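Visitor: take this sequence and fold it.
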Amino acid sequence: MARPTSKDVARTAGVSQAAVSLVLGDKWRGRVSETTAERVREAARDLGYRPNLAARNLRLGSTRTALLVVPALTNDFFARVYTGAARIAAAHDFGVVLYPSPDGIGPAKDPFASARSALDGVIASSMAAGALADIRGGADLPLVMLDSDPADPAAAAHVNVDLADGMRQMTTHLLELGHRRFLHLAAAVDSWTFSVRADAIAQALRSAPDATLHTEPAPLSVHGARAAAERALTGPGPRPTAVICDDDIIAAGACKGVRRLGLRIPEDISVAGFDDLALSTAVDPELTTIRLPAEQVGERGMQALLHVLEGKEPENDALPVELVVRDSTAPPAA
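Guide: This is a model prediction of the structure:
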């Protein structure tokens, strides 16, 4: 059986092919009536008609495809970013290809023979614009950066969450509980997102002159973070009473390290995470953390790319974050 065409839809609905194109391209408002639009949609459904997107895209010189580049798939933050981006893309007849960079935040290799001919734009999360040079082919493809340095001029748009406010909220929460000796398990990754977190902790602690802060680099893994926590907690000087971690994976490792030293959470040491990953409620006690609106980041990123492609100005205000207090933090022992 031959595949139905737009001409068949027009004949069945009793309208012109131009009207079919307007309705199925969602450009009918103000040009054809609601009754006509519904008649066209009904005819298309009855006939099983599907637009030939490949032919249309060839005519328009567009693939209607975006590439989302992430450092890894082991962190469910990026999975939720993809979910949000794909939701907006689908509503605009776009596709999103998810590409975990083999070198993490390092230079990302072009996954296609030529990304410029296969994509309309690139969205990258938690990376630097320079790491996307091979994929973009210079500056040919529009680039939207998520969770990245807003001062980077190579990006056409930036979408960020208020990381600094998140760390301020967390540090203030621990200060109000009475903590004054802090350990910061800082991600051993040279990136803008983790630099912002470190600066925010230091700034927040300036409000408490009697507070002390020790920073210990930690790999982004449970095993590596456990070793870093044990190393810091057995070092010289008074033991910290609160551990602030750059993400929940590091916090899970910190919890293991605390227990291996025979200490209790939160009775002896409070442990706080960041990101509110699924892991944060899988550990015992559940982690106090900062919830990031990951799906909204993905949605805003895809919307920004669509705006750039249409020549519009994308939104650039930082998305708010939320302190989630659970059982891993409490006042320090007397």
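Visitor: okay, CA-based contacts and neighbour counts for the rest of this
Guide: OK.
Visitor: just checking, residue 78 touches residue 70?
Guide: Yes: if you go by C-alpha atoms under 8 Å, residue 78 and residue 70 touch, sitting 6.7 Å apart.
Visitor: which residues do those two both contact?
Guide: Residues touching both residue 78 and residue 70 by C-alpha atoms under 8 Å, 6 or more residues apart in numbering: residue 125.
Visitor: SS state for the residue positioned nearest the centre of the chain?
Guide: In the chain, the C-alpha nearest the mean C-alpha coordinate belongs to residue 81, at 4.2 Å (C-alpha atoms, centre = their mean). With DSSP: H, G, I helix; E, B strand; the rest coil as the basis, residue 81 sits in helix.
Visitor: burial count for the closest residue to it other than its chain neighbours?
Guide: Using C-alpha to C-alpha, 6 or more residues apart in numbering and skipping the chain neighbours, the partner closest in space to residue 81 is residue 298 (4.2 Å). Burial measure for residue 298: 29 neighbouring residues, criterion other C-alpha atoms under 10 Å.
Visitor: which strands and helices sit next to the helix or strand hosting residue 298?
Guide: Assessed by DSSP states H and E, residue 298 sits inside helix 294-309. Here helix 294-309 touches helix 76-91, strand 121-125, strand 143-146, strand 157-159, going by 3 or more C-alpha pairs under 8 Å, 6 or more residues apart in numbering; DSSP states H and E.
Visitor: one more to line up against the first:
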Amino acid sequence: MSHAPPSRPTSRDVGRLAGVSQATVSLVLGDKWRGRVSERTAQAVREAAQELGYRPNLAARSLRLGQTRTALLVVPALTNEFFARVYTGAAAVAAEHGFGVVLYPSPEGVGPARDPFASARAALDGVIASSMAAEALDAIRGTDLPLVMLDSDPAESGAAAHVNLDIADGMRQMTDHLLALGHRRFLHLSSAVPSWTFDVRARALQERLRSVPDARLHQVSAPLDVPGGREAALRALAAPGPRATAVVCDDDVLAAGACKAVRRLGLRVPEDVSVTGFDDLALATAVEPELTTLSLPAEQVGERGMAALLAVLDGRPPEEGDLPVTLVVRDSSAPAPTR
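Guide: Below is the predicted model of the structure:
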């Protein structure tokens, strides 16, 4: 004797248990209820759906609404934990709204990614992308896919929204910290990656030191890795003339390289040369001495980016305002040597 499989609960079953209409169930489970039904009613629908084990048919709903409820997050690489944390924040907000996030790192590492859009465009509702991967986005500019840019030039056209960190203020905080320690000879170890965020760091440092009459600044560019930072810092610190007493780095990875360079010259961090980073990666507390750096709220960047995309898809204005950057003082910075 055969037994028919138990039927799956439907939205009508959920509505009957919650005491609401099937349309209300669709509003709540489709996250379109705000301003239409009460929080109490929405909670009753969610509890009924959970009790019945109801799961919306996403494929059918996608066909009906013209949405796949999928966002693409484009980052330059996953070798940098900052972008992994951005993904964590974006995915958390997406999950709350029944969205999925597909992560697309550049196969070449930091820099432009191959075009991921030719076959995937029809399966996406929108794109969130780091400015460091901006060249990978040429394929969608001019299409109807909404684009949210992270850590990018707010004047850049083609994006439906921008989510930025207050990078300039962070660099000013770092510069003021070193100036207060008596440093006047600065070396800026800048990233060779062409990106708006690194340009902002350089400008903020230059502008702040321009107001200090006896301050001197030398800038050198380096590949964004430890060996690149080490070799660039080694050449600059060993060059003839007064040596910099503070090395300001665009990234914690470059700062780790700079610390190696200082030691190879028979000098000490921070007694002879202070070294500072940017990002507050796990690396910042793995090196010795631990790095003075700037902490970036990477998860919040991802959360705000996904929230902005959802707002654009809903026809609402995204949240404005830059996310704050925090100075974290550790043992790699100290008063400038007096000799």
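Visitor: quick one: the helix holding residue 298 of structure 1 to chain centroid distance?
Guide: 10 Å (C-alpha atoms, centre = their mean, to the nearest Å).
Visitor: identify the residue range in structure 2 corresponding to the helix or strand that that helix is followed by.
Guide: Counting by DSSP H and E, the next helix or strand C-terminal to helix 294-309 of structure 1 is strand 322-324. On the basis of TM-score structural alignment, strand 322-324 of structure 1 is assigned to residues 326-328 in structure 2.
Visitor: centre of the chain to that stretch, how far?
Guide: That offset, for stretch 326-328 of structure 2, works out to 17 Å (C-alpha atoms, centre = their mean).
Visitor: do you know how far residue 185 of structure 1 is from residue 174 of structure 1?
Guide: From residue 185 of structure 1 across to residue 174 of structure 1, the span is 15 Å (C-alpha to C-alpha, to the nearest Å).
Visitor: those two: which is more packed in?
Guide: Taking neighbours as other C-alpha under 10 Å, residue 185 of structure 1 and residue 174 compare with residue 185 leading, 26 against 23.
Visitor: can you check my assumption that that one lies in a helix?
Guide: No: Residue 185 of structure 1: not assigned to a helix; according to three-state DSSP it is strand.
Visitor: what does it correspond to in structure 2?
Guide: Taking TM-score structural alignment as the alignment basis, one finds that residue 185 of structure 1 is matched in structure 2 by residue 189.
Visitor: now do the same contact list for the counterpart of the residue nearest to the centre of structure 1 in structure 2.
Guide: The alignment partner of residue 81 of structure 1 in structure 2, by TM-score structural alignment, is residue 86. Taking C-alpha under 8 Å, 6+ apart as the criterion, residue 86 of structure 2 is in contact with 298, 299, 300, 301, 302, 303.
Visitor: cutoff 7 Å now
Guide: Counting by C-alpha atoms under 7 Å, 6 or more residues apart in numbering, residue 86 of structure 2 makes contact with 298, 299, 301, 302.
Visitor: give me the neighbour count for the aligned partner of the second one in structure 1.
Guide: Pairing criterion TM-score structural alignment: the partner of residue 299 of structure 2 within structure 1 is identified as residue 295. Around residue 295 of structure 1 there are 20 other residues, counting by other C-alpha under 10 Å.
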